[in-house]
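[1] Predicted structure and sequence below. I'll ask about it afterward.
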Amino acid sequence: MTTEQSAALAATLAALRDALGDDGVRTGEEIGERSMTDYTRHEPTRPAALLLPRTTEQVARALAICNDARQSVVPQGGMTGLAGGAIARATDMALSLDRLSGVEEIDSASATMTVRAGTTLQTAQEAAAEAGFELTLDLGARGSCQIGGNLATNAGGNRVIQSGTAREQVLGLEAVLANGSVLSSMSKMVKNNTGYDLKQLFIGSEGTLGVITRAVLRLHPQRVSRHTALVALDSYDAAVNLLRRLSTRFGNDIGAFEIMWPDFFDFGVSLIAGARSPFSTAHPLYALIEHASFDATDDGERFASVLTEALETEVIRDAVIAQSVADARALWAIRECTAEFPSRLDPVNFDVSLPIGEIGRFVDHCRAALDAKWPGNRSYFFGHIGDSNLHLTVDGHSVPGVEHHAVYAFVYEMLGPLHGSVSAEHGIGLLKREFLPVSRSAEELAAMRAIKRALDPNGILNPGKLL
């Protein structure tokens, strides 16, 4: 850094301390490891400073100062992302939303929650439950991820089949533009047809167009009866058949339909207490299903009867139905073994979407291609097929000497002809930026860049991400 650059940075930091207070700006060793990387385990980098605003007004003042100084800013939430979208460079300032947290209001009449961006998803869920409602967005990282990050990445999660992605949970939004202007569209109304729906620009934009500070979220009646089953299947086509049967019978009461191929299932089983499968024999495919009803008297008999019919007609091979909350948690523990990936594997993660009818064939083709390219590779396939989302994790330890980038390029090349998406729910960030043209046309990318230039002409917000 030149003397001139050092002086400019010092002046910017001084202005930021005036705006945020001395405890609102950290530098050097004051910045903890949490602000240096995310779940991608990207090489940790300490940002030039960590900003910790407490209010929307402080966010606005900080961005205005940085914009005038042409100082880049990277918004950060819970740092649970899997695309590198919140990773700062040494020349960036990280803007943490940790202190901008809390549920401001729950409006029972409109069934909405007004919440600050730094609030963890679990805190918001618990506040909704205490008020007699349900916030249906749910992720495995619920205890750490933050509402602002959920919206900025348009997070999906386990219940998209029932309630949609994060985008579908938002009625109103407040965001701060790069120049410090505050766009506050905190509407509680479902119907609000007054021109451009500006909030949608920021949902899924990964902090490249503005910093989300508050939101009005939809709440739903609590589903008071939940029934969970793990079923074994002969094939992917059988899984689709079962999904359609369940959807026809129960409609929106099917809250989760999680598919696990044997590689993933066996890994999950190896981590649970006793490391013993709920089934006596191995099967080609497994589905974890949750039925959630509003009826407190629903004892699960209807759900069990549909599974019995599917067993009798050989749509499924076997089924285990949870008899208690503890049983359900034990079944979910197999599916949620992904939390162990970073510590046990060198994960190369894929989060793609395809038409539901193509997913099974894609898995077969992809597995065969990976085995031919890198014999002995360990790859784990799983997904939420009800919303067309397939996950694949390749263990980098099983392909020694192969760069992660080469694995990404190889798999995405197979995805292209099917016109699938390189990101179903994790965003683009750093890791998928160069592969975005697989899923977006040149015209779409040009429109995105035009929007970016209009809202952030100096390019200070999360540079190098997404576009």
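    Ah, there it is. Bear in mind the structure is a predicted one, so any value in this text is a computation, not a measurement.
[2] use CA for all of it now, contacts and neighbours both
    Fine.
[3] The spatially most central residue of the chain in helix, strand or coil?
    Nearest to the geometric centre of the chain sits residue 155, at 3.6 Å (C-alpha atoms, centre = their mean). Reduced to three states with DSSP: H, G, I helix; E, B strand; the rest coil, the structure at residue 155 is coil.
[4] ranges for the strands of the stretch 301-450 of the chain?
    Taking DSSP state E, counting those that start in this stretch, the strands of the stretch 301-450 of the chain run over residues 318-321, 347-353, 379-384, 389-395.
[5] Could you pull up the residues touching the residue nearest to the centre of the chain?
    165-167, 425-426 (C-alpha atoms under 8 Å, 6 or more residues apart in numbering).
[6] here comes the other one, which I'd like you to weigh against the first:
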Amino acid sequence: METLQSPVIGALLDRLGSVAVLSGPDIPERNTNDWGPHGPVRPLAVVRPSEPAGVAAAMQICHQHGIAVVPQGGLTGLCGGARPIAGAIALSLERLVGIEEIDPAASSMTVLAGTPLEVVQRAAEAAGFFMPLDLGARGSCAIGGNLSTNAGGNRVIRYGMARDMVLGIEVVLPDGTLVTSLNKLLKNNAGYDLKHLFIGSEGTLGIITRAVLRLHPKPASTMVAMCALSDYAGVLALLAAARRELGPLLSAFEVMWPDYWSAATGEVPNVRNPFAGDTTPYGAYVLVEALGTDPAVDMPRFEAWLERRLEVGDVPNAVVAQSMAEVAQLWGVRDACSEFVSVFGPHIPFDVGLPTGRMDEFAERCAAGLRARLPGCRSLYYGHIGDGNLHLVAWVPGAPSQPEHEIEQVVYGLVREFGGSVSAEHGIGTLKKPWLGHARSPEEIALMRTLKHALDPTGILNPGKVV
């Protein structure tokens, strides 16, 4: 076993200095785990380079000594992808922060990978642009981690996943080679588009150190409505109408099933029910967001669209936000899921991809299957169905420990039957690795392993994750 006087730690200290290399009692508690459900693991050391060359040097040293390395960004992942491994080095990007350049002509931003997403958003806004990637963990998550997991969020229906916002990247390979490809061109077909090897690979093929992000025009108007619908057929009709009539204005389409709605508005503190007093048993609730560039035109267009939906009967009831405070209140119902741990205690969260037209069938069968397998099991369903992403949480109230594997068997068994994905936007890490075969063929997994072996033949970079 390596000790504090080991050659690898000595070499890291000689190259990077004591500020960048923390070992023994100096290892911060935050670097022992991510937001996944399993317990912390103390790494051999935490290495915190402040520049890409330092990341490359650290990887060269670890490669020479055969020591595994686990990359860490903001540590907000939910699947164990940044959870350390005993005896490995945790390579944290927490000091690799900063906005290096905003190019107005190219509508791009060059940023270091450890920079928090919220810092990126604010820098874009200050320059008159918009960075559409947005997650609840925006203040903590790092842009490099967002790219390494190909994060999604609420606006995928309009702007795409994280990979759609990247023009170029810089990455350190497992042997310490620094590959700089900070492309700013929207059109660049000069050979393989190598950035896509590393975006979504969860730090198993390389460590992203810098990125060139594609920026968008800053919205000048925000329109949000909460719609109550009779059934899922109405949800699909509303989605089709929003795509057809709102066109590029449509930025979010969030659906909440009745059980979720009841829990969010009835059990989570400080969440306001916009339909308070209406006792109609609706079959679904939809939050629609549209972003535009002309407030004088956009809001009347949005309201006229919604009035037509009310007139034809697609939407029995709706509330339109009249201020940014009301926008926040309506989004508060959808974001209430972040409070479920404090309200309901331990539960098992899921992030799955499904055919949009069959999501209601999935939710109904999944809830019934969980109750049959585990009497008393509660499950709540919600998600960004416009991009095929359903979230759910499940738990057995009062259970001394949650039957995680049994719940996963029901949920992922149905995902496989429906031809879906076990991970829509959260990644695989270690948590979903046993279920990868439910969404990928043996041939696909074999090709993933071939890529892993080609770039990391000794298997030192984030070993045991994904494949």
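    The structure has been received and is ready for your questions. Note that the structure is predicted; figures quoted are calculated from it, not measured.
[7] just to revisit the earlier point, make JSON lines out of the contacts of residue 155 of structure 1 and add neighbour count and distance to residue 400 of structure 1.
    Below are the contacts of residue 155 of structure 1 laid out as JSON lines (neighbours: other C-alpha atoms under 10 Å; distance: C-alpha to C-alpha, whole Å):
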{"residue": "165", "neighbour count": "23", "distance to residue 400 of structure 1": "36"}
{"residue": "166", "neighbour count": "24", "distance to residue 400 of structure 1": "37"}
{"residue": "167", "neighbour count": "21", "distance to residue 400 of structure 1": "39"}
{"residue": "425", "neighbour count": "21", "distance to residue 400 of structure 1": "28"}
{"residue": "426", "neighbour count": "24", "distance to residue 400 of structure 1": "26"}
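[8] And the residues you listed, which is closest to residue 116 of structure 1?
    Minimum distance to residue 116 of structure 1 across the contacts of residue 155 of structure 1 is 15.0 Å, recorded for residue 166 (C-alpha to C-alpha).
[9] for the closest one, what are its contacts?
    By C-alpha under 8 Å, 6+ apart, the contact list for residue 166 of structure 1 reads 137, 150-151, 154-156.
[10] counterpart of it in structure 2?
    For residue 166 of structure 1, the aligned residue in structure 2 is residue 162 (criterion: TM-score structural alignment).
[11] go on, residue 65 of structure 1?
    Under the alignment by TM-score structural alignment, residue 65 of structure 1 pairs with residue 61 in structure 2.
[12] host element of that match?
    For residue 61 of structure 2, the host element (DSSP states H and E) is helix 52-65.
[13] Check the mean deviation of that helix from structure 1.
    Taken over the aligned residues, the distance from helix 52-65 of structure 2 to structure 1 averages 0.4 Å (mean C-alpha distance after the TM-score superposition for structure 1).
[14] what about stretch 184-196 of structure 1, distance to the chain center?
    25 Å (C-alpha atoms, centre = their mean, to the nearest Å).
[15] same check, this time on stretch 96-107 of structure 2
    23 Å.
[16] swap in stretch 438-447 of structure 2?
    Centre-to-centre, stretch 438-447 of structure 2 and its host chain are 22 Å apart (C-alpha atoms, centre = their mean).
[17] again, but for stretch 338-353 of structure 1
    13 Å.
[18] tell me how far the ends of that stretch are from each other?
    The straight-line separation of the ends of stretch 338-353 of structure 1 (C-alpha to C-alpha, to the nearest Å) is 18 Å.
[19] What lies in contact with it?
    With contact meaning C-alpha under 8 Å, 6+ apart, stretch 338-353 of structure 1 is reached by 39, 41, 82, 140, 388-397, 404, 407-408, 420-426.
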